[in-house]
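1. Just need the structure, nothing else, for what follows:
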Amino acid sequence: MNIVVLGPGAIGSLWAYSLHQAGHTVALYSKQEHDKLPLQLDGNTPITLANNQPVSLQNADVLLVTVKAPQVIPALEVLRSDLHPDCIVVLMHNGMGTAEIVASRLPNNPLVLATTTHGALRQSRHQVLHTGQGSTQLGGYNSKGNQCDFLQQVFAHALPDVYWNENILDALWLKLAINCAINPLTAIHQVKNGQLADEAFKPTLHQLLDEVHQVMTCEGLTLSRNELNTHVYNVIQATAENRSSMHQDICHHRLSEIDFITGYLIQKAHDHQLDVPSNEALYQQIKRIEKSWTS
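-> All right, here's what the predicted structure looks like:
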């Protein structure tokens, strides 16, 4: 297949390299102005991929979007005129809230949502490390996207394990809940994920998850409060040495994905006339930190 990866950061580069090695024609779209970019995964042989070439986009069967949530809509606006209406758009990023907008802006394109637990780290500008073996879930968002279950085999052949999930929104909500618990706290306190298992964070996490579970229940998810707690603490333990993406963004004075994580939760809570004061407090703290860089 002809596949364009929009946003070759850590995860985007991991998938671009893996899909290329699986035999697909892969091109990139990035902020870099060069028409070709070298890319290396771990210590493997480097490859060179086309970059920012309209013809690649015009011929694309799949557009894999791996930019951060706040960049999704602006990035797609720039590319929309060159995107064929049959091209499958796959959104793979933290947070929620972009799919509704993308579906309205690209009403004719099949839209697929993805979530992955693979770990990746940018070692240098052109080298990415695969730091943790994980799995990926794909699922359709609109009616045309629902017909794209063959992508499971395409992606699985490149980077297993991959599953097609008919209820992908449930999986995304669970990831959102985990991110609401972990990301703002690690960013504000500048701690690794594993430190959230300390007794000092237990009351705050309990309050956050109580609120998140109420919203999830109103959204139709059947996950129990105890199951949610287990999922969150399992991730804290499994990623104990990791620094969350929000932690890294705040550390490097980059705008975070807070609007598409906790902000999205708050929006849904308001839709259901629920109060989520603990989550709102963390949201405001992150926004104040971001604002302080420009004041």
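
2. all contacts plus neighbour counts: C-alpha atoms, from now on.
-> Will do.

3. do you know how far the residue nearest the centre of the chain is from N142?
-> The centre of the chain sits closest to H93, judged by CA atoms, centre = their mean, with a distance of 1.6 Å. Separation of H93 from N142 (CA to CA, to the nearest Å) stands at 18 Å.

4. Please spell out which residues along whichever helix or strand H213 is part of are buried.
-> If you go by DSSP states H and E, H213 is part of helix 202-218. For helix 202-218, the buried set under the neighbour-count rule, 16 or more other CA atoms under 10 Å, comprises L205, L208, L209, D210, E211, V212, H213, Q214, V215, M216.

5. for comparison, sequence B:
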Amino acid sequence: MAEQPTIHILGAGALGSLWAAQLSQQNHVILLVKPDTVDPAQSYRSFQFVDQNQTSTVTLPCEPSISHVKEEHLIETLLVFTKSYDTLNAVKQLAPRITPLTRIVLFQNGMGSQQEVTNLLPNNPIFAASTTEGANRPDKSRVIYAGKGETWLGSIGAQQPECELKSLSSLLASSGLKLTRTPDIWEKLWLKLAINCAINPYTALLDCNNGELIGQPLFDNSITLLCHELSQAMKISGIEKTADELQALVIDVINKTANNVSSMLQDVRAGKQTEIEYINGYIESLAHTHELSMPTNLWLLQQVRARY
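-> Coordinates of the predicted model:
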């Protein structure tokens, strides 16, 4: 019997735990966790995985996410689910275990962390994933698979042969989750960024679920202006989407995810740092670089910064 592939998962929050649970059925999955949470005598972590009405217990081996160990514990495939602002440092802390052959898949929200990692490891096979899978973790011992979605995977690092993307997508598809490989992952990342820019800060400022945005004066009176700015930002980056197309997409996502609590609002409610700098903040840095004014986006960015 062939040995199972080993996959390391960094960032075992809701989404990381969902992928860990699904991938562990056919692969050897190891969670990389903060050193102070790994008990040397019990280096496993268990959680209840709730998929629709079925609950199962998932138990996975753990290793510390900060490594001083060299060659003998090298990482072959690394899936990164950390927050955008933690990603660069989290990958740096694993440097002794990362070789030029280590495949890294980034699942971050927003934009900016992908470029930081590719700059750190310019010769590595680095990929980005954009996913609509839904998961939440009401407490540390329970992960709920909240809604089936789709994941797109594409290369963003050093030029890789097509067979490398094919091999990795086959490995991730062993999760049973719907996966599609794409030659242009940047377009998917940009669309997700635009949607996040147009939903997350509003939910954080209004303290409401996605579906409650429509009809709120703050949202209704500024979303069209914001979509014009986002369309302009995308055009600078080589992606053509009209403001009308973006606004229609945003409204569609709001309606389809009406009961969802955005990740930014979840962070605000939990008193945690938000990812605003990698969402609306990325758009503002792009505007600044190109000496453009995007006042609606800047106002949202400043409001979230000021309040949280």
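
6. Where does the helix holding H213 of structure 1 end up in structure 2?
-> With TM-score structural alignment applied, helix 202-218 of structure 1 matches the range 220-236 in structure 2.

7. Counterpart of G263 of structure 1 over in structure 2?
-> By TM-score structural alignment, G263 of structure 1 lines up with G281.

8. Its match: how many residues sit nearby?
-> 22 (other CA atoms under 10 Å).

9. can you pull the contacts of it?
-> If you count contacts by CA atoms under 8 Å, 6 or more residues apart in numbering, G281 of structure 2 has them with L298, L301.

10. all helices of structure 1, in order?
-> With DSSP state H, the ranges of helices along structure 1 come out as 10-21, 54-58, 69-79, 98-105, 151-158, 168-189, 202-218, 225-238, 245-251, 262-271, 277-292.

11. Return the set of buried residues in the longest one.
-> This means helix 168-189 of structure 1. Per 16+ other CA under 10 Å, helix 168-189 of structure 1 contains these buried residues: 168-188.

12. again, but for the last one
-> Within helix 277-292 of structure 1, the residues that count as buried by 16+ other CA under 10 Å are S278, N279, L282, Y283, Q285, I286, E290.

13. and the last one, how far is that from T131 of structure 1?
-> Read it as E290 of structure 1. Distance from E290 of structure 1 to T131 of structure 1, counting by CA to CA: 28 Å.

14. Buried residues of stretch 253-264 of structure 1, list them for me.
-> L255, S256, E257, I258, D259, F260, I261, T262, G263, Y264.

15. before we move on, what about stretch 30-47 of structure 1?
-> Across stretch 30-47 of structure 1, burial judged by 16+ other CA under 10 Å covers S30, K36, L37, L39, Q40, L41, D42.

16. Map the third one onto structure 2.
-> Here L37 of structure 1 is matched to R45 in structure 2, going by TM-score structural alignment.

17. Surely its match touches L60?
-> Yes: at 5.4 Å, R45 of structure 2 counts as touching L60 under the criterion of CA atoms under 8 Å.

18. Find the residue closest to V26 of structure 1 in space, skipping its chain neighbours.
-> Among residues not flanking V26 of structure 1 along the chain, I3 sits closest, at 4.9 Å (CA to CA, 6 or more residues apart in numbering).

19. can you check A21 of structure 2 too?
-> Nearest non-adjacent residue to A21 of structure 2, counting by CA to CA, 6+ apart: V58, 6.4 Å away.

20. residues in contact with that neighbour?
-> A21, S46, F47, Q48, F49.

21. how near is the nearest residue to the second one once chain neighbours are set aside to E133 of structure 2?
-> Leaving aside its chain neighbours, S46 of structure 2 sits nearest to T59 (4.2 Å; criterion: CA to CA, 6+ apart). Counting by CA to CA, the gap between T59 of structure 2 and E133 of structure 2 amounts to 21 Å.

22. repeat for N255 of structure 2
-> For N255 of structure 2, the distance to E133 of structure 2 (CA to CA) stands at 16 Å.

23. What does K287 of structure 1 correspond to in structure 2?
-> In structure 2, K287 of structure 1 lands on R305 (TM-score structural alignment).

24. Not counting sequence-adjacent ones, nearest residue to that match?
-> Once flanking residues are discounted, R305 of structure 2 sits nearest to I276: 7.8 Å by CA to CA, 6+ apart.

25. you'd agree the one you found is up against Q303?
-> No: with contact defined as CA under 8 Å, I276 of structure 2 does not count as touching Q303 (10.4 Å).

26. follow-up on the earlier one: can you give the distance of the helix holding H213 of structure 1 from its chain's centre?
-> 21 Å (CA atoms, centre = their mean, to the nearest Å).

27. likewise stretch 54-65 of structure 1?
-> In terms of CA atoms, centre = their mean, the centre of stretch 54-65 of structure 1 is found 20 Å from the chain centre.

28. Outside of that stretch itself, list whatever touches it.
-> The contact list for stretch 54-65 of structure 1 (CA under 8 Å, 6+ apart) reads 1-7, 12, 27, 50, 72, 79, 82-84, 86-93.

29. Great, nothing more from me.
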